[in-house]
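Colleague: let's see this in three dimensions:
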Amino acid sequence: MWWPISVLASLLAVIVAANAKVQLPFLELGTDYWAFLVCGSRNYTNYRHQADVAHGYHTMLNLGVRPDRIITMMFDDVALSKENPRPGVLINSPNGPDVYKGVIVDYKGWDVTPENFLKVLSGNKTAMKGIGSGRVIESDSNSTVFVYFVDHGGPGVLFFPDYVPLGADDLHNTLANMYRKKQYKNMILFIEACFVGSLFEEIIEEHTNILVFSATARDEGSWPWYCDGVNVTSCKGDEFSIKLWEYMDSVNPGEYKTLNEMYQRVRTGISHSHLNLYGDLSLGAFSFIPNKLGKKQVKTGSRTLETTQQKSVKPTDTQIFYLEQTIAQSKNLQTRLNAQKELDNLLSGRTRFDEMMAHLVTVATADAPQLREKVNNVHLPLNLDIFPCYRELYESFRKYCFSIQDDYVLSQMYKLANICVLHINTAKLLREMPRICKPYGQLGSTTAS
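Modeller: The predicted model follows:
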């Protein structure tokens, strides 16, 4: 069940206030903890995503999750990238410590796929044999599973390298199977991406012992954070992830802090999107500390949810920021010229893209013009039944139109989803899409996978 954020925030505030002076029993989520930390992107322009995962790795250790119960999945091409001015180092805050040091990556490179993500999550050890470390979440009915995912997102989808989509239907099918097989006692999902709410709003059921912290509502982008151009030419983190890890880092070992308290603190620290909770809200009363005897092991540069305004970039402009920083800071003339050319192509490509999308929507709604405004302007709630239609449109669009390696393109994908939600016949659009898209070409940048 989904609750409007304003109502939920008010309810939780009352609960926290009412119990502020009452000694509550220590409610633990369980005694057996697993953590699965996943970054779905690649390339240096997405520096922030891999830095977020690296930071989270140390945070989980600091909270007491055993190292053999933490599994990481990320392309792992940023720390040692030739574009990284500090080879082998990732920082997640201005002048922060190296969070990459000591991180064990179980699955990297092209092993980072939606299929492998679901296999690891669901404990399919046989299927992962010979791939990466082969480790999977071997949880049972006594286990609490933390899943953290960061990358780009679109309506009803999370993305993996080169924008290969994981649809909400496949994710929910896996979660439902795990629930039926009693593969967990409680599961907490922390998801940082654009439009995350669209994967859960009016979709996730509340009786499956899963609580989702969604960085964004169904119509919102996820904001990059610490975008100051100092030390690295890309952003160092993402707003929700930064606030989440910094809050967890501020908690002393053994201190009783509930998920509701975490929600309140992190929610009020976020300035550009709305943190939402979905699923089983009763889990909010439980402590999120895996081990009451956990000890701080690694300094992660906690800023304890500082309230001073940090430099951020619009979600659709992260590639523009990266290219502008490269032009301003590179000492190599050819590098600057290449970046300027790519920036020019990117900006002109967006104009072409807007024209093309308008054409596609016009064709799609030719027999239902009264729906055209809704398709163009409203982020409609999704349901799992639309995904065969939505997936077919998405794959055709990806093949014939734009390669979807740009957040600006992703920000418009809700129009394809709307066509399916409104049950508009897609036969004509699918037939005409190759012809319509051919004159427009591809969007300029190729650095955002």
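
Colleague: contacts, neighbours, all on C-alpha from now
Modeller: OK.

Colleague: can you tell me the SS state at residue 147?
Modeller: What DSSP: H, G, I helix; E, B strand; the rest coil gives for residue 147 is strand.

Colleague: residues in contact with it?
Modeller: Residue 147 sits next to 35, 36, 37, 38, 187, 188, 189, 190 when contact means C-alpha atoms under 8 Å, 6 or more residues apart in numbering.

Colleague: and for residue 343?
Modeller: 320, 323, 324, 444, 445.

Colleague: okay, now the third one: neighbour count?
Modeller: For residue 324, the count of nearby residues is 18 (other C-alpha atoms under 10 Å).

Colleague: ok so it is a strand residue?
Modeller: No - with three-state DSSP as the criterion, residue 324 is assigned helix and is not in a strand.

Colleague: residues contacting it?
Modeller: Residue 324 touches 339, 340, 343, counting by C-alpha under 8 Å, 6+ apart.

Colleague: helices along the stretch 301-449 of the chain, start to end?
Modeller: 318-329, 333-364, 372-377, 387-400, 407-410, 414-421, 427-437 (DSSP state H, counting those that start in this stretch).

Colleague: next up, for comparison:
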Amino acid sequence: MTVLGLLLIVGLFGACAPATLDVDNTWVLLVASTGVSGWGLDNYSIQANVCHAYHTILATGISPEKVILMMPDDLAHDPRNPNPGKIINRPNGTDVYAGVKIDYRGKDVTPTNFLNVLSGNKAAMAGIGTGRVIEGDASTNLFVYLCDHGDYHVIYFNDKNLLASDLHHTIATMHSQKKYNKMVFYLETCLSGSMFDGMYPAEMKVYAMTASKPHEPASMCYCDLNEGACLAAVFSAGWMGLWDSVSCPVIVPSKLVHLHHLKWKVSHAADEESLKKAQLELDLYMKEEEDIKDLKFKLLELFASESPEIREYQERGVILPSNPQSRVCYEDLVTHFSEHCLHPLRFQGGVTMFANACVMKLDTPKLKREMSAICEQHKAHKVPH
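Modeller: The predicted model follows:
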């Protein structure tokens, strides 16, 4: 029995279940929702994790016809890939890209398509990719594994956001329409616990395991600073049993991978020209980080002008308990920030002030107007490099 098989048995049938998995009545949805195009090899692990999960799933005996895979598919043949045409998920590992059957790739990997596939909306997916969707009923068990970047109550699909409320609404509708029996959901993002925390009552039978708590970042492992890529994420490496044979001695916070890579290039430059180029890249990155730090300061001052407690909460890393009304308000602020300021991924950790402002019922229409003005003056980038 594989690690996944055991976890699925416990999650889908309970700790006292027989050591067999009803493979004929289980559907699986695997999603890597951010690629490397325009982002960099520091996103390597996202697709590597999901490709490896595909093979791990098939090893349990579940038919490929019951497995749906969504991924950008821009990594294996990217010219920066140190193993052209291949994807590995651990040092000296096998090619996990070989044999995967991708249903939706590239621009078809969106929050809307993900929710339509999950909920079995075949009409909405007609003419897109393979068009396959989860075909579940009241007896169907579901396993969902999604790997990406995220923040408080949000998962990033490249430049589109999957909000916690949208995910909850979809699953709640599925539950009311009896489209599943039990659902196990593994989520690999920063602050991934916030996507489920306090939102799913026991009767919905949604069992979530996340890479981090609601206010914590996720971490990477098997990192090669030369290539600027981490082959796996710590949570995923654990549940797929990678540590059984290969240890993960160096754990790097995901947001530091790119910075470590740039510093490595400077320290290992082969000649003066390479050194100048590497130093310029590092200087530009550090300048952007300083700009974003300045933006955080200005926005914190704005929010603190409405309530001084906001500053204290931000400095202490406190996120006030949310409620349905505050979550709607928060997601509106995050969407506004994405459209008028910059990609929230570059602002990681800063958006929690939005959540606290909504719980405290501050004047968010005013904050949105003034935030837009600050961002316009700041000339912030919308998409991370």
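
Colleague: give me the TM-score for these two chains.
Modeller: The TM-score (TM-score structural alignment, normalised by the length of structure 2) is 0.87; 366 aligned residues with a C-alpha RMSD of 2.6 Å.

Colleague: before we move on, the earlier item: which of the helices of the stretch 301-449 of structure 1 is buried the deepest?
Modeller: helix 414-421 (a mean of 24; mean count of other C-alpha atoms under 10 Å).

Colleague: residue in structure 2 paired with residue 66 of structure 1?
Modeller: Using TM-score structural alignment, the partner of residue 66 of structure 1 in structure 2 is residue 63.

Colleague: show me where the stretch 101-250 of structure 2 has its helices.
Modeller: Using DSSP H, counting those that start in this stretch, helices in the stretch 101-250 of structure 2 cover 111-119, 122-125, 164-176, 234-239.

Colleague: so which of the contacts of residue 324 of structure 1 is the closest to residue 380 of structure 1?
Modeller: residue 343 (32.0 Å; C-alpha to C-alpha).

Colleague: residues contacting the aligned partner of residue 94 of structure 1 in structure 2?
Modeller: When structure 2 is aligned by TM-score structural alignment, the residue opposite residue 94 of structure 1 is residue 91. Counting by C-alpha under 8 Å, 6+ apart, residue 91 of structure 2 touches 222, 231, 246.

Colleague: what sits against the spatially most central residue of structure 2?
Modeller: Centroid check for structure 2 by C-alpha atoms, centre = their mean gives residue 148 as the closest residue, at 2.3 Å. Going by C-alpha under 8 Å, 6+ apart, residue 148 of structure 2 touches 32, 33, 34, 46, 155, 156, 157, 188, 189.

Colleague: can you tell me which of those residues are buried?
Modeller: The neighbour-count test (16 or more other C-alpha atoms under 10 Å) applied to the contacts of residue 148 of structure 2 identifies 32, 33, 34, 46, 155, 156, 157, 188, 189 as buried.

Colleague: from the residues you listed, which is closest to residue 166 of structure 2?
Modeller: residue 155 (10.8 Å).

Colleague: and residue 236 of structure 2, what pairs with it in structure 1?
Modeller: Match for residue 236 of structure 2 (TM-score structural alignment): residue 241.

Colleague: please name the residues that touch its match.
Modeller: 52, 192 are the contacts of residue 241 of structure 1 under C-alpha under 8 Å, 6+ apart.

Colleague: how close does it get to residue 172 of structure 1?
Modeller: 23 Å (C-alpha to C-alpha, to the nearest Å).

Colleague: can you name the farthest residue from the center of structure 2?
Modeller: Most distant residue from the mean C-alpha position of structure 2: residue 272, 38.2 Å away (C-alpha atoms, centre = their mean).

Colleague: where do the strands sit along structure 1?
Modeller: Secondary structure of structure 1 (DSSP state E): strands at 32-39, 70-73, 143-150, 153-154, 157-160, 164-167, 186-192, 210-214, 224-225, 237-238, 276-279.

Colleague: out of those strands, flag the one nearest residue 419 of structure 1.
Modeller: Between these, strand 153-154 lies closest to residue 419 of structure 1; by C-alpha to C-alpha that is 14.9 Å.

Colleague: now do that closest one: which range of structure 2 does it align onto?
Modeller: Counting by TM-score structural alignment, strand 153-154 of structure 1 lines up with residues 150-151 of structure 2.

Colleague: mean offset of that stretch relative to structure 1 (after superposition)
Modeller: Its matched residues in structure 1 lie on average 0.6 Å from stretch 150-151 of structure 2 after superposition (mean C-alpha distance after the TM-score superposition for structure 1).

Colleague: contact partners of that stretch?
Modeller: With C-alpha under 8 Å, 6+ apart as the criterion, stretch 150-151 of structure 2 contacts 156, 189, 190, 191, 192, 344, 345, 348, 349, 351.

Colleague: change it to 10 Å
Modeller: 156-157, 161-163, 187-195, 214-218, 344-345, 347-352 (C-alpha atoms under 10 Å, 6 or more residues apart in numbering).
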